[in-house]
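J.: Could you work out the structure for the sequence below:
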Amino acid sequence: MTTQRSSDPHQLASAAVVVGVDGSEASDLAVRWAAETAAQRGRRLHIVHGLDLAVARAVLGVYDLMVPAVIDTIRRQGADHVATARRLAYDVDQGLTVETEVCEDHPAKLLIERSAAANLVVIGASGEGGTISHLGGTLLAVVSHGHGPVVVVRDTGTEYQTRCVGRVVVGVDGSEISEAAVGAAFAEASDRRAQLVAVYAWSDLPYGRFAGLPNTIPDRGVAAEAQSILAEQLAGWQEKYPDVDVMRKAYLSGPRHHLIEWSRSAQLLVVGSRGRGGFRGQLLGSTGNALIQRAHCPVMVVHSP
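T.: Predicted coordinates for the structure are as follows:
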């Protein structure tokens, strides 16, 4: 277990819960989730909106007379977005300390910068899955390059709302970043007074490749190796968080399939920003990509400390 340093900026009392807003329904859902989390933890809620004025000026550069009016409209829209988000946050808890920020920067740049000192960053996504383009460049940039935990709250377009009850589920794969995800998952489970489910798949091969097999691992040697990896990555954390009840689940293959299935009844799913075999320069692991598109609960992506 890696000992968490008291100097970790994301755990300081001054670290706020940061949420990016853009006026969409997915953004509203993210604000409610962020406000609930900030209220539960006694932290400030910091609502931010990036105007991306550089792009607007570049697009309108050949129409000099239009620039001031368009920029004013963009600024008013940005102010409206954060004002609406503030009202949504106070609907959750009137006692919240809420701060708002409207900045000229690109929203991804703004959120990545704020993530350095944030307890966590929350961002909304829409769509039922499909191609990665459904998530948008801002979300992918923040999830890939943010500092500390980044939580994606996805609006599926259904009656589904984020849950305040249910398990916390963490994906374990034996990598260094996976250990950071396990630590974050234990902290979340403790804060939320929830059971923690640690899910490990021995192989990254798609679940369908072994269709028809039971959910147990038939090979005793493989099963023992899987349990050993789970035990190693959980070692120490259960002693640090004795209040957390832990369930261990090991499968032969298909990590994304099993994590998505567990997310159906979970209130939060936690994964590392890169999986085993991932390259340090890689934007986001394939399992993480699949989960932020298709999980049935908010997904926390944890970066290296």
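J.: switch to C-alpha atoms for all contacts and neighbour counts from now on
T.: Will do.
J.: In this protein, which residue sits furthest out from the middle?
T.: Leu65 (41.9 Å; Cα atoms, centre = their mean).
J.: what sits against it?
T.: For Leu65, the contact set (Cα atoms under 8 Å, 6 or more residues apart in numbering) is empty.
J.: Confirm that Leu96 sits in a strand.
T.: No: counting by DSSP: H, G, I helix; E, B strand; the rest coil, Leu96 falls outside a strand, being coil.
J.: check contacts around the nearest residue in space to it that is not next to it in sequence.
T.: Nearest residue to Leu96, sequence neighbours excluded (Cα to Cα, 6 or more residues apart in numbering): Ala39, at 6.2 Å. When contacts are counted by Cα under 8 Å, 6+ apart, Ala39 touches 93, 95-96.
J.: Neighbour count for those - can I get that in JSON lines?
T.: Shown next, in JSON lines, are the contacts of Ala39 (neighbours: other Cα atoms under 10 Å):
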{"residue": "Asp93", "neighbour count": "16"}
{"residue": "Gly95", "neighbour count": "11"}
{"residue": "Leu96", "neighbour count": "20"}
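J.: quick check, nearest of those residues to Arg154?
T.: For those, the residue nearest Arg154 by Cα to Cα is Asp93; the value is 21.7 Å.
J.: Quick check: the closest one vs Arg44, distance?
T.: Between Asp93 and Arg44 the computed distance is 12 Å (Cα to Cα, to the nearest Å).
J.: With Gly166 instead?
T.: Gly166 is 25 Å from Arg44, by Cα to Cα.
J.: The two: who's more crowded?
T.: For the pair Gly166 and Arg44, the greater number of neighbours falls to Arg44 (22 against 18), based on other Cα atoms under 10 Å.
J.: do you know how far that one is from Gly174?
T.: Counting by Cα to Cα, the gap from Arg44 to Gly174 is 34 Å.
J.: Next: Val122.
T.: Val122 is 26 Å from Gly174, by Cα to Cα.
J.: who's more crowded, these two?
T.: Set side by side, Val122 and Gly174 show more neighbours around Val122, with 28 against 18, by other Cα under 10 Å.
J.: Before we compare anything, build this one as well:
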Amino acid sequence: MVQAVVVGVDGSPAALAAVETAAHEAALRGTSLRLVHAFGWPSVHVPPRAAPWNPTTAGVRELVDGTLAEAESRAREAEPQLEIDREVTVGEPVMVLELESRTASLVVVGSRGRGAFGSLLLGSTAVHLSAHGHSPVLVVRGRPEPAGPVLLAVDGSPAGEAAVGFAFAEAAMRGVDLLALHVWNTRTERAYEGPGDPLNVVVDIDRLQQEEQRLLDDTIARWQSRRPEVRVERRLVRSRVRHALIEASAEAQLLVTGARGHGGFTGLLLGSVSQALLHHADCPVAVVRGEG
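T.: The predicted model follows:
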């Protein structure tokens, strides 16, 4: 049986939107939905002689029950036949969800939850899970285009293979097209700008473009044979990577990216492009970590 889809619940509007998305994802996979609510110990100063804080006597149980009941109601409105279970635990939400991701097929979170920094564009839970989660992480944000394709950010890296497979599976389950977008630019040209430029450096733009097209074609061909029912549009764009992907996300219902691709600091678990998409994409973003 397919492992459950897990969604973080905290009562915020973003989390409730995530519950609806998670319910649809669970229905597509033919699996159950797991509502997870975690709360930490109070950060306020407790007098030395005060009685130990007890969530059962502090009105927390009623609050949690109400939050989960509302979340379950939203899930059942979205998918009436869905099997739903609840999990309530004491602990830091980000660590609890990371642990849940070890046995989940997908973890879904809102782009922002409750917390001290409600004005931030992206919550710390979403960022941490995207970098450290053991399953794919879907961050619900933006306004997805219901009739749009699944948008795949293709970078050709070995770590990005898992994202390609995930994108094909999502397109197949949703019954929509897959838009495979590979963005390239002439970073080689800019490397020699300045008074010390060697005069004999010439970049063959046509050859470079052909190589990038080959990378895109090879990446898609490996998965197209496994998912022949998915219609794929391959799009090669010469532009800035972040700008092109964010612009394309306006026409998509889901954007899929790897956690880390070519270039940058390879020790980082979440690349700068992935972070930019989590902050600024116009549709939900699924971050899929590769092996290693």
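J.: what's near enough to touch Ala201 of the first structure?
T.: Shown in contact with Ala201 of the first structure (Cα under 8 Å, 6+ apart): 172-173, 226, 250-255.
J.: let's see it at 7 Å
T.: Counting by Cα atoms under 7 Å, 6 or more residues apart in numbering, Ala201 of the first structure makes contact with 250-255.
J.: ditto for His296 of the first structure
T.: If you count contacts by Cα under 7 Å, 6+ apart, His296 of the first structure has them with 260, 263-264.
J.: Now with 10 Å, please.
T.: 128, 153-156, 160-162, 259-269 (Cα atoms under 10 Å, 6 or more residues apart in numbering).
J.: So which residues of the stretch 1-150 of the second structure form helices?
T.: For the stretch 1-150 of the second structure, the helices defined by DSSP state H, counting those that start in this stretch occupy 13-29, 60-78, 93-100, 124-132.
J.: actually the stretch 151-292 of the second structure, sorry about that
T.: Ranges of helices in the stretch 151-292 of the second structure, per DSSP H, counting those that start in this stretch, are 161-174, 187-190, 205-224, 241-248, 272-280.
J.: Give me the range in the first structure that the fourth one lines up against.
T.: Residues 255-262 of the first structure are matched to helix 241-248 of the second structure when aligned by TM-score structural alignment.
J.: The matching stretch vs the second structure - mean distance after superposition?
T.: Compared with the second structure after fitting, stretch 255-262 of the first structure has a mean deviation of 1.3 Å; criterion: mean Cα distance after the TM-score superposition for the first structure.
J.: and that stretch, how far from the chain's centre?
T.: Put simply, stretch 255-262 of the first structure sits 16 Å off its chain's centre (Cα atoms, centre = their mean, to the nearest Å).
J.: what's it in contact with?
T.: 167-173, 197-208, 215, 249-251, 263, 266, 268-271, 286-292, 294-297.
J.: repeat that with 8 Å
T.: With contact meaning Cα under 8 Å, 6+ apart, stretch 255-262 of the first structure is reached by 169, 171, 199-201, 203-204, 206-207, 269, 287, 290-291, 294-296.
J.: next one: stretch 278-285 of the first structure
T.: In contact with stretch 278-285 of the first structure (Cα under 8 Å, 6+ apart) are residues 143-145, 273-275.
J.: Next, format these as JSON lines and append distance to Ala35 of the first structure and neighbour count.
T.: Shown next, in JSON lines, are those (distance: Cα to Cα, whole Å; neighbours: other Cα atoms under 10 Å):
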{"residue": "Val143", "distance to Ala35 of the first structure": "20", "neighbour count": "31"}
{"residue": "Ser144", "distance to Ala35 of the first structure": "23", "neighbour count": "22"}
{"residue": "His145", "distance to Ala35 of the first structure": "23", "neighbour count": "20"}
{"residue": "Ser273", "distance to Ala35 of the first structure": "24", "neighbour count": "30"}
{"residue": "Arg274", "distance to Ala35 of the first structure": "28", "neighbour count": "27"}
{"residue": "Gly275", "distance to Ala35 of the first structure": "30", "neighbour count": "22"}
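J.: What does Met300 of the first structure correspond to in the second structure?
T.: The equivalent of Met300 of the first structure in the second structure is Ala286 (alignment by TM-score structural alignment).
J.: nope, Val82 of the first structure is what I was after
T.: In the second structure, Val82 of the first structure lines up with Leu68, judged by TM-score structural alignment.
J.: from memory the match of Met300 of the first structure sits against Ser135, does it?
T.: No: assessed by Cα atoms under 8 Å, Ala286 of the second structure is found out of contact with Ser135, at 10.4 Å.
J.: which one of these two has more residues nearby?
T.: The neighbour count for Ala286 of the second structure versus Ser135, taken as other Cα under 10 Å, is higher for Ala286 (28 against 22).
J.: Grab the nearest non-local neighbour of that one.
T.: Spatial nearest neighbour of Ala286 of the second structure, excluding adjacent residues (Cα to Cα, 6+ apart): Leu138 at 4.2 Å.
J.: wait, the one you found sits on Ser101?
T.: No: using Cα under 8 Å, Leu138 of the second structure is not in contact with Ser101; the gap is 11.5 Å.
J.: The two: who's more crowded?
T.: More neighbours surround Leu138 than the other of Leu138 of the second structure and Ser101, with 29 against 24 (other Cα under 10 Å).
J.: So what does the more buried one match up with in the first structure?
T.: Counting by TM-score structural alignment, Leu138 of the second structure lines up with Val151 in the first structure.
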